[in-house]
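Q: Sharing a model prediction with you, sequence too.
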Amino acid sequence: MKLNHECVRDLLLLLELVPYDGGSESDLQQVIESSNISDLFDLDTFYYTFIELIDGGFVDGRKYQQMPDAYAFTKITYKGHEFLDNIRDNTNWEETKSTIASKMGSASLNIFSSVAAKLIENKFGL
């Protein structure tokens, strides 16, 4: 399955709204269903994206071993917040995607974050 970068951004923005409760877990499906974001992507895409965000160190969470298609979310990691801060702004996100598409077509999330950070730096003349 291909990692959907739009889903990565939307899911991180959604997970950021989940209150941190000292390390207790939230059911991912309930988080998704409580928003209108489920209109944009199917659950398989969300779950795949979530697992990839865990593997990439962007979020803390897990798959419940005893229940199929059940996932728990704890928090966004520092790395996840850094990425999200670089791509939060819609204009910067669109410019980042456009820059990457014009140069190479696709890239890793780390490259997306670096390009987005560079665009922000350029806007501030840094």
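A: Received the coordinates, thanks.
Q: CA atoms for contacts and neighbours, from now on please.
A: Fine.
Q: residues contacting I100?
A: Contact analysis of I100 by CA atoms under 8 Å, 6 or more residues apart in numbering lists S106, A107, F112, V115.
Q: can I assume the first one sits in a strand?
A: Just to be clear, that refers to S106. No. Assessed with DSSP: H, G, I helix; E, B strand; the rest coil, S106 is coil; it does not lie in a strand.
Q: Let me know how buried it is, in neighbour terms.
A: Residues near S106, counting by other CA atoms under 10 Å, number 14.
Q: Kindly report the same for the last one.
A: The burial count assigned to V115 is 21, neighbours taken as other CA under 10 Å.
Q: Reduced to three states, what does it come out as?
A: Assignment for V115 (three-state DSSP): helix.
Q: dropping in the other structure now:
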Amino acid sequence: MKRNFDLIRHILLKIEESDSERMTIDDFVTDEYSPKEISFHIRLLLDVNYIEATSIRTLGSPFEEFIVQRITMFGYEYLDSVRDPKIWTETKAKLQKATSSVSLEIVKSVATKIISGMLGI
């Protein structure tokens, strides 16, 4: 499965919007994103310490289930750079020009440079 930066942003925004400390995969499902895709991306967010979540093994489930508790400081640092829809759109446009894959750090760096430019820094 390929990493989807739009889905990563979607998950972080949903966690931030929620008052719950017990979100499940169902809280993130849309017509665009399947439970299996969401599960994969929650695992990726755990890998980079952007969120805190507990894995729940459910017998017969085709994907890993999670209880998502919160965004970490690392997660907020990333989300702060991509939260604004205008910044996100411009960031994605710049990243499409890249000839190869990019990391989350590059995404954050590009968005931060766009924000800096808007601020005249």
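A: Yes, it's here. Bear in mind that the values here come from a model prediction, so they are computed numbers and not experimental data.
Q: TM between them?
A: Here the TM-score for the pair of chains, by TM-score structural alignment, normalised by the length of structure 2, is 0.87; 118 aligned residues with a CA RMSD of 1.7 Å.
Q: mind listing the strands in structure 2 by residue range?
A: For structure 2, the strands defined by DSSP state E cover 51-56, 65-71.
Q: okay, those strands in a markdown table with mean neighbour count next?
A: A markdown table is the format used below for the strands of structure 2 (neighbours: other CA atoms under 10 Å):
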| stretch | mean neighbour count |
| --- | --- |
| strand 51-56 | 17 |
| strand 65-71 | 20 |
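Q: could those be laid out in a markdown table, adding distance to K97 of structure 2?
A: Output for the strands of structure 2, formatted as a markdown table (distance: least, CA to CA, whole Å):
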| stretch | distance to K97 of structure 2 |
| --- | --- |
| strand 51-56 | 29 |
| strand 65-71 | 30 |
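Q: Ok, which of these comes nearest K14 of structure 2?
A: Checking the strands of structure 2 against K14 of structure 2 by CA to CA gives strand 65-71 as the closest, at 10.2 Å.
Q: Of all the strands of structure 2, which one is nearest W88 of structure 2?
A: Of all those, strand 65-71 comes closest under CA to CA, at 19.0 Å.
Q: To what extent does that closest one diverge from structure 1 after superposition?
A: On superposition with structure 1, the mean distance recorded for strand 65-71 of structure 2 (mean CA distance after the TM-score superposition for structure 1) is 0.9 Å.
Q: what span of structure 1 lines up against that strand?
A: Under TM-score structural alignment, strand 65-71 of structure 2 corresponds to residues 70-76 of structure 1.
Q: What about the aligned partner of T89 of structure 2 in structure 1, how many residues nearby?
A: Here T89 of structure 2 is matched to E94 in structure 1, going by TM-score structural alignment. Neighbourhood size, E94 of structure 1 [other CA under 10 Å]: 13.
Q: Please report the distance of E94 of structure 1 from I100 of structure 1.
A: Look at E94 of structure 1 and I100 of structure 1: by CA to CA, to the nearest Å, they are 10 Å apart.
Q: try Q66 of structure 1
A: Applying CA to CA, the value for Q66 of structure 1 to I100 of structure 1 is 40 Å.
Q: how about the helices of structure 1, start to end?
A: Per DSSP state H, structure 1 carries helices over the ranges 5-15, 28-33, 43-55, 78-87, 90-103, 109-123.
Q: All good on my end, thank you.
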